[in-house]
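1. Mind folding the following:
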Amino acid sequence: MSSASTLGVAVVGTGRMGADHVRRLATVVSGARVAAVVDVDPERVKRVAATVEGCAAYTDPAAAMADDSVDALLVASPGPAHEATLLAALDRGLPVLCEKPLTPDPESALRVVAAEAGLGRRRVQVGFMRRYDADYLRLKELLAAGTYGRTLMLHNRHRNPASPPGFTDRMTVDDSLVHEIDVTRWLLAEEITAVRALRPAPSGQAPRGLQDPQLFVFETAGGRLVDTELFVNCGFGYQVSCEAVAERGTARIGEDHGLLTNTAGRWGGEITPGFEQRFEGAYDRQVQRWVDATRRGEVEGPSCWDGYAAAAVCAAGVRAQATGERVEVALAERPALYR
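-> I've put the predicted structure just below:
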């Protein structure tokens, strides 16, 4: 399409994330409009479509892809539905921004990788939005410049106030730890080769049957160690932080200071209540960059290979979680398209 044209986007999935992306495309992002929304729930998709002038409502992604006003897809449906939608979009040559996960397992993710590699060009960007967060971008720039020498370790914290109903041990890896998996690969520019999972005494705040908190340790191809404290029922707010330890210094992001007050003999501030507030700017920046690149006929950002590699590490993490053993990560050969 012409870079001067407005990008017609079909948002697939109108749940919590999909509805927020509809709002973002309609009110925040420039150069795009919501041409269609898709959801298996016919009443919900009609309600969401009614919030945007000229927006069509569909219950089948294929119908939206056949709409002449649709130039690109933003996929925010549940992970198990991603593979079919992505393969259909690739078959039509449509550009896609796909919320993580690319797919829920490495086998299906590899099929998407193979389909895109067969085209000989990238069409899919995976929605690892932390790569667009201002603090993470500054940390990436610092580490890439080698200002403090070689990076030796990363220390991550990932805390949520409470987990949603039905949240399982596996979901702590696939839905939460996956973000630290991606930022580790991105910040260090190398693959994760092995995973260990450690289980401290569980919190009394954790729902029955859920191990919480947990500590995961990654080994990387360059011999670095990365630990992540994952605490999804901390009870007091949402905290995500990362500290890089290098040869001649350290750098830390994610300290949630904001406004500090002093009153009545006490001092304090606020803790971010959820991921939407903490990463709102990152989501906005990610979607705007995707729209801009798509209008230029380009694809940037996290690739299908990044989505596959994250799925492979998640699979190893789930095994480590279940067995208590060190589990090596098995990766297929990387296609030339992603080198």
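2. Could you use CA atoms for every contact and neighbour count after this?
-> Noted.
3. burial count for Ala84?
-> Burial of Ala84 is recorded as 15 neighbouring residues (other CA atoms under 10 Å).
4. Next secondary structure after the helix or strand hosting it?
-> Per DSSP states H and E: Ala84 is located in helix 82-92. Going down the chain from helix 82-92, the next helix or strand is strand 96-99, by DSSP H and E.
5. right, and the helix or strand after that following strand?
-> Following strand 96-99 in sequence, per DSSP H and E, is helix 106-119.
6. where's the residue nearest the centre of the chain relative to Lys100, distance?
-> Nearest residue to the geometric centre of the chain (CA atoms, centre = their mean): Phe128, 3.0 Å. Shown here: Phe128 relative to Lys100, a distance of 6 Å by CA to CA, to the nearest Å.
7. for the helix or strand where Glu229 lies, packing partners?
-> Glu229 belongs to strand 225-231 when assigned by DSSP H and E. When contacts are defined as 3 or more CA pairs under 8 Å, 6 or more residues apart in numbering; DSSP states H and E, strand 225-231 packs onto strand 151-159, strand 214-220.
8. And for Ser203, nearest residue in space, chain neighbours not counted?
-> Asp212 (6.0 Å; CA to CA, 6 or more residues apart in numbering).
9. Next: Glu243.
-> Spatially, and ignoring its direct neighbours in sequence, Glu243 is nearest to Arg252 (4.1 Å; CA to CA, 6+ apart).
10. Let's compare: structure for the following, please.
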Amino acid sequence: MTSTQSTAPADLRVGVIGVGQMGADHVTRISTRTKGARVSVVTDYLRDKAEEVPGQVPGCRVVDSPEELIAAEDVDAVLIASPGRFHKDQTIACIEHGKPVLCEKPLAMNPEDAYAVVQAEQASGKALVSLGFMRRFDAGYADLKDAITSGELGQISIVNCKHRNAHTLPGFVDSMMVYDSAVHEIDAIHYFLEEPISAVQAVLPTPGPRADEGQHDPMLLLFRTASGIIVTDELYVNTASGYEVRTEVVGSAGIATIGQDSGRVTTHLDGGRWGGSIPEDFRPRFVDAYDREVQAWVSAIADGTMIAERSATAWDGYLAAAACEAAEQALTTTGFVEVTTAERP
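-> Now for the predicted structure:
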């Protein structure tokens, strides 16, 4: 009598580039909450920072450069959490080595470089690039997306977005409000409506008392899509109260709002107030979305599809870069600024 021995599939070996705040979170996420994956190699500009990881993740090693990590034989897939200016070259290197990559936003610092990534992926003949717009994996976002796609809300005319932070670091100028904050709503527009942004206008109210000198905070961006849908994005990055993201979709058959979850609601006797807790920053607000995003990425690689169903792609990263460039121009321009995009390969 012969016996067969089943062997469990080996965990996906993930290399992490950049182990600062986001990268360190991802290392912990993969090591403790992601099925079917482990962190095998890490690298960081600050070698001492990278050296801390093997003590927390048995079997992990440190290399000197992103190039060495990407080429390593014990790396099956790469997660990029380095500063944005390095994303283009590191993502293209992953494509050239045939390795799936999850790159934190932005894909690149300008539309031309983002388009170069799109072209590199197209030339490879493989879909390898996932982009870290984690809101796509938030339960509220997924529910709202499904309601729009199913036609439950009817014809969509207006989308209202709000993006609020407790505070920003010194030097957080208006352009950073576009590239670091509004970029998430820009991708949400593409995700929800499945059509490109055609134009953007900036409306700059009187700055609030906590705005840095020269900073227009709060700020309002108006987006117009290809079919004429208008999207408002209220950005307020120094509220001193916490981190809030809300989205309201106005349709002919219904109006839906997400982002108002506050956990326990308490009615107080001294004035009839009600309220809940507001997270200090984006990490507790979207921790579940990050978990789902990374798990979906790992699972997609395991089943051969490479890119998860809801994930942003390199093309989404290019569209976001083009819209951000137009939004930056709108900060110093009267009226709408057209968004210019190349043809999709």
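11. picking that back up, I'd assumed the residue nearest to Glu243 of structure 1 was in a helix, is it?
-> No. With DSSP: H, G, I helix; E, B strand; the rest coil as the criterion, Arg252 of structure 1 is located in strand rather than a helix.
12. Map it across to structure 2 for me.
-> Counting by TM-score structural alignment, Arg252 of structure 1 corresponds to Thr257 in structure 2.
13. Is that match in contact with Val245, as I believe?
-> No. Applying CA atoms under 8 Å, one finds Thr257 of structure 2 not in contact with Val245, separated by 10.8 Å.
14. What is the burial count for the residue nearest to Glu243 of structure 1?
-> Neighbours of Arg252 of structure 1 using other CA under 10 Å come to 16.
15. for Gly301 of structure 1, same thing?
-> Using other CA under 10 Å: Gly301 of structure 1 sits among 19 other residues.
16. Give me the distance between it and Val28 of structure 1.
-> Taken as CA to CA, the span from Gly301 of structure 1 to Val28 of structure 1 is 20 Å.
17. what's the answer for Arg121 of structure 1, then?
-> Taking CA to CA, one finds Arg121 of structure 1 at 29 Å from Val28 of structure 1.
18. how about the helices in the stretch 201-345 of structure 2?
-> Remark: helices assigned in the stretch 201-345 of structure 2 by DSSP state H, counting those that start in this stretch are 282-302, 314-330.
19. Check the mean deviation of the longest one from structure 1.
-> Compared with structure 1 after the fit, helix 282-302 of structure 2 shows a mean deviation of 0.4 Å (mean CA distance after the TM-score superposition for structure 1).
20. matching residues in structure 1 for that helix?
-> Aligned using TM-score structural alignment, helix 282-302 of structure 2 spans residues 275-295 in structure 1.
21. Not counting its own residues, what contacts the matching stretch?
-> With contact meaning CA atoms under 8 Å, 6 or more residues apart in numbering, stretch 275-295 of structure 1 is reached by 1-7, 24-25, 28-32, 95, 97, 125, 127, 129-134, 238, 272, 299-301.
22. Please flag which of the residues you listed sit within helices.
-> Arg24, Leu25, Ala134 (DSSP state H).
23. what's the closest of those to Gly324 of structure 1?
-> Among those, Ala134 lies closest to Gly324 of structure 1 (CA to CA), at 35.5 Å.
24. which residue lines up with that closest one in structure 2?
-> Under TM-score structural alignment, Ala134 of structure 1 pairs with Ala139 in structure 2.
25. same deal with Glu99 of structure 1?
-> Per TM-score structural alignment, Glu99 of structure 1 is aligned with Glu104.
26. Now that its match has come up, it's in contact with Arg85, right?
-> No. If you go by CA under 8 Å, Glu104 of structure 2 and Arg85 don't touch, sitting 11.5 Å apart.
27. if you count what's nearby, which of those two comes out ahead?
-> Glu104 (20 against 13).
28. Give me the spatial nearest neighbour of the more buried one, chain neighbours excluded.
-> Closest to Glu104 of structure 2 by CA to CA, 6+ apart is Gly132, at 4.3 Å.
29. which residues touch the one you found?
-> Contacts of Gly132 of structure 2 (CA under 8 Å, 6+ apart): Leu102, Cys103, Glu104, Lys105, Glu293, Ser311, Ala312.
30. Quickly note the distance from it to Cys103 of structure 2.
-> 6 Å.
31. rewinding a little: Provide the aligned range in structure 2 for the strand holding Glu229 of structure 1.
-> Going by TM-score structural alignment: strand 225-231 of structure 1 matches residues 230-236.
32. Quick check: that stretch compared with structure 1, mean distance?
-> Relative to structure 1, stretch 230-236 of structure 2 is 0.4 Å off (mean CA distance after the TM-score superposition for structure 1).
33. Neighbours of Thr225 of structure 2, how many?
-> Count around Thr225 of structure 2 with other CA under 10 Å applied: 19.
34. cool, Asp113 of structure 2 as well?
-> 17.
35. what sits against the aligned partner of it in structure 1?
-> Using TM-score structural alignment, the partner of Asp113 of structure 2 in structure 1 is Ser108. Ser108 of structure 1 is in contact with Glu83, counting by CA under 8 Å, 6+ apart.
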